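J.: I'd like to go over a predicted model; first the sequence, then the structure.
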Amino acid sequence: MTRSPATPLAPPKARRRLRETAALTQTQLADRVGVTPGTVRAWESGRTTPRGRKREAYAKLLKTLAEEETARQARQEQEKQEEQAKRNQEREQKQAQKQDQEGLREPELKPEPEPEPKPEPVALTPAQAFDALYAFSAPALVRQTFLLTGRREQARESVERAFQAAWERWPEVARDRDPVGWVRATAYEYALSPWQRLRPRHRHPEPPPADPGDRTLLNTLLRLPPRHRRTLVLYDGVGLDLPETAAETEASTPATANRLLRAREAVAGRLPALADPQVLHLRLAELASNERLRAAEPPTVRRGGERRARFWTRAAIAFTVALIGTTALTVRTAPTHYEPPVSPGQAVRGVPQRVAPGALSDEELELRQKLRDQLQDGPERLSPRLE
């Protein structure tokens, strides 16, 4: 789940003052936080209060603006001091020139102060940036995915697969406005895939939560349709706005609102104490926090993704080579000229039927005896004799 919703925020008037001091419009601040200008207007007027991830992002931005304002004030004070020191130096130089003209002192040459070297920004390598993103968001994503599936290992595997896909497309993900949202959408799609039911591991249920209340809430969530469950987790669990939830679930805003209302109605029908969205948000956070969910180390995930990519690359190469070999063999053994097909056989009529052998007649017996008595190999061999 996301961090605690009790992240401290400045008062509404202070929020507006910080934004105006930084010369930011409501549209510019909304783009940096990832919300609409109307939402920022409501936050600054005090009509609504941000929740979940948006609250953390807004509080972090306000803290940055406050630090920039403090730094700006310190810089202005330093500039004033430098200006005053410059004026004093010019005054002293004028007095020295006047004394030189009067012959009271000899001019002195003062060396100019060397400018201080500015620290160069430290650029992160792609692997370091990926490891930082994984360490920051992986634990929360595993807990969120657990609410969708109710399976600890499946939640961990889904998040790892999502980060492996992000590492394969890292140039694209690194430039994305919300890299965590990209990984979260990929992990949710993998976790809620219908193909997960065909895996042998899915046939063996995992032990339920120890607390009866957590077990009841988890069973209630798993009874919801996958789309309703995902919408409820994103809005009441993660803390996204309705348009952002609709964009991540690839649905229209009215359809997303309808799914959210139906999911809340189903949860409230089974657990009336969770009819309040704030209470539901806290219970979802407690349910995910009570489970011992682990995430692998970033280098392990990166190496696993690279091994998987190498395996599929080699498999594709092997399949291509086999296809080329099969094609070459077919071309080599295929006939080079036309061979007419063998005409179909025709039935022959008028042939007498073959009669089975029986007893011989007297004539046949006589003929057989005659053939046996006579020489079968011709006349006898001639041999010379003396007369």
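T.: Thanks, I have the structure now. Being a predicted model, the structure only gives us computed values, none of them experimental.
J.: from here on, contacts and neighbour counts on C-alpha atoms
T.: Noted.
J.: next, count neighbours for Ala57.
T.: If you count neighbours by other Cα atoms under 10 Å, Ala57 ends up with 16.
J.: go on, Val33?
T.: When neighbours are counted by other Cα under 10 Å, Val33 registers 21.
J.: select the longest helix from this structure.
T.: Assignment by DSSP state H gives helix 52-101 as the longest helix of the chain.
J.: what is the subsequent helix or strand relative to it?
T.: Downstream of helix 52-101, the next assigned helix or strand under DSSP states H and E is helix 126-149.
J.: pull the distance from the following helix or strand past that next one to the chain's centre.
T.: Later in the chain than helix 126-149, the nearest helix or strand by DSSP H and E is helix 152-168. How far helix 152-168 lies from its chain's middle: 7 Å, per Cα atoms, centre = their mean, to the nearest Å.
J.: take the one below as the second:
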Amino acid sequence: MVTTTQNPAGPLPPPNERRRLRESRSLTNAQVAARIGVSRSTLRAWESGRRVPHGREGEAYARLLRALAAPAAAEDTSTAEAPREQPTAAAPALAPAGHTAVGSPAPLTPAQAFDALYAFCAPALVRQTYLLTGRRELARESVERAFQLAWQRWPEVALDRDPGGWVRAVAYDCALSPWHRFRPRYRHPEPPPADPADRALLSALLKLPPSYRRTLVLYDGVGLDLPETAAETEASTPAAASRLTHARAAVAARLPALSDPAELHRRLLELGSAEQVRAAKPPVVRTGTERRNVFWTRAAIAFTVTIVGATTLTLRTAPTHYEAPIAPAQAVEGVPSAGVMGPLSPDQQALRAKLRAAARGPERLVPEPG
């Protein structure tokens, strides 16, 4: 049973009320967690009642809830503690059109919100994707493709609790697609990093299975906790823990200096930052998405017109009534084959007599030689 605790900042409301207060001000888990300085999984545990807030974070959470419950919540939420730097590249605060986020002077347009998300997440996401693939161009292409899909489905992505996580999952799926091996431009490996240590670490990563590599990058590279890593890799928490253990052991077997998770985390960040992999500008991604949409719309219209034309031609040229098929020919037995002109043989003479008797008509006139 969950009980309300007492702390120096005052009593906390029940767990369900905590979530209601946050949603009443259109705040996401990422926004509130960043204001308090905790991870999103910790905030979800506080809202579900599985964990009790305590310490400085608990005091900041209590002050934030009181500010949300107060009439002037928009002005009071600024008293919460400043967020500390998080290892996870969380998405910035996004407000859908027609809604004003707490503390923001005006709602962002869809293009402005998309550009803010892209500018915040794309640079780090390209470096993370490079750790998965070892290919600079494929990393940039995968991130741009993920943001293009996000712009196509922006009403859904903007209301997601973690827009950055949505884009990251799509980018990782695009980067790890097995179909890239059939593309001519990706059949040959790219030049490895110049630093021997970076080259050895990237080689150890690329020798891992894709699922193990993704789990290791999410947990030790991005900084997600185990439940979030399991959810993003579509695996159970024990399966994600097993993949992480085996991936760390494989990397440590090749590079014993990286057996410490903290050192591995530092080296992954250094490897991603050492490569000059840059993403395109947000307007380029948006315009590319719009051109792609126009192309596929026109292609769909042209295909539909072709189908309609073919159907109309078929209806105009198809027969309107049933025509019985012609019966197959049958062979007549007993008819002699055509031979060379000359006197009739006895068998032929007998056949002629038989035919004449069956006809019972006048004898055919035969010209006599003069």
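T.: Happy to help now that I have it. Keep in mind the model is a prediction, meaning the values are calculated, not measured.
J.: hmm, back to that, and the longest helix of the first structure, what does it pack against?
T.: Judged by 3 or more Cα pairs under 8 Å, 6 or more residues apart in numbering; DSSP states H and E, helix 52-101 of the first structure is in contact with helix 12-21, helix 26-33.
J.: out of these, flag the one nearest Trp170 of the first structure.
T.: Trp170 of the first structure lies closest to helix 26-33 among those, at 21.4 Å (Cα to Cα).
J.: report the inter-axis angle for the helix or strand following the closest one versus helix 52-101.
T.: Per DSSP H and E, the first helix or strand lying C-terminal to helix 26-33 of the first structure is helix 37-45. Going by axes from the mean of the first three to the mean of the last three Cα atoms, to 10 degrees, helix 37-45 of the first structure is angled at 70 degrees with respect to helix 52-101.
J.: packing partners for helix 37-45 of the first structure?
T.: On a contact count with 3+ Cα pairs under 8 Å, 6+ apart, helix 37-45 of the first structure meets helix 12-21, helix 26-33.
J.: JSON lines for these, including distance to Pro357 of the first structure?
T.: Formatted as JSON lines, those follow (distance: least, Cα to Cα, whole Å):
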{"stretch": "helix 12-21", "distance to Pro357 of the first structure": "118"}
{"stretch": "helix 26-33", "distance to Pro357 of the first structure": "106"}
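J.: out of those, which gets nearest to Leu61 of the first structure?
T.: Short answer: helix 26-33, nearest of these by Cα to Cα, at 7.7 Å.
J.: contact partners of the closest one?
T.: Arg19, Thr36, Pro37, Thr39, Val40, Arg41, Lys54, Ala57, Tyr58, Leu61 (Cα atoms under 8 Å, 6 or more residues apart in numbering).
J.: His228 of the first structure: which of those residues is nearest?
T.: Using Cα to Cα, these come closest to His228 of the first structure at Lys54, 21.4 Å.
J.: the second structure: which residue goes with that closest one?
T.: Per TM-score structural alignment, there is no equivalent position to Lys54 of the first structure in the second structure.
J.: list the contacts for Lys54 of the first structure?
T.: Lys54 of the first structure neighbours (Cα under 8 Å, 6+ apart): Val33, Gly34, Gly239, Leu240.
J.: which one of the helices and strands packed on helix 52-101 of the first structure lies closest to Val173 of the first structure?
T.: Taking Cα to Cα, helix 26-33 is the member of those nearest to Val173 of the first structure, at 17.2 Å.
J.: what comes up buried for the closest one?
T.: By 16 or more other Cα atoms under 10 Å, the buried positions in helix 26-33 of the first structure come out as Gln26, Thr27, Leu29, Ala30, Val33.
J.: what's the matching residue for Leu218 of the first structure over in the second structure?
T.: Under TM-score structural alignment, Leu218 of the first structure pairs with Leu202 in the second structure.
J.: average offset between the host helix or strand of that match and the first structure?
T.: Per DSSP H and E, Leu202 of the second structure falls inside helix 196-206. Aligned to the first structure and superposed, helix 196-206 of the second structure gives a mean residue distance of 1.1 Å (mean Cα distance after the TM-score superposition for the first structure).
J.: so that helix versus helix 110-133, what angle?
T.: Comparing the axes of helix 196-206 of the second structure and helix 110-133 via the same axes, to 10 degrees yields an angle of 90 degrees.
J.: tell me how far helix 196-206 of the second structure is from the chain's mean position?
T.: For helix 196-206 of the second structure, the distance to the chain centre is 27 Å (Cα atoms, centre = their mean).
J.: other SSEs contacting it?
T.: Applying 3+ Cα pairs under 8 Å, 6+ apart, we find helix 196-206 of the second structure packed against helix 110-133, helix 237-254.
J.: need those helices in a markdown table with distance to Leu159 of the second structure, can you?
T.: Below are those laid out as a markdown table (distance: least, Cα to Cα, whole Å):
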| stretch | distance to Leu159 of the second structure |
| --- | --- |
| helix 110-133 | 11 |
| helix 237-254 | 26 |
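J.: nearest to Pro210 of the second structure, out of those?
T.: Among those, helix 110-133 comes nearest to Pro210 of the second structure, with 7.7 Å by Cα to Cα.
J.: now that closest one: how far from the chain's centre is it?
T.: Distance of helix 110-133 of the second structure from the chain centroid (Cα atoms, centre = their mean) equals 15 Å.
J.: so that helix corresponds to what in the first structure?
T.: By TM-score structural alignment, helix 110-133 of the second structure lines up with residues 126-149 in the first structure.
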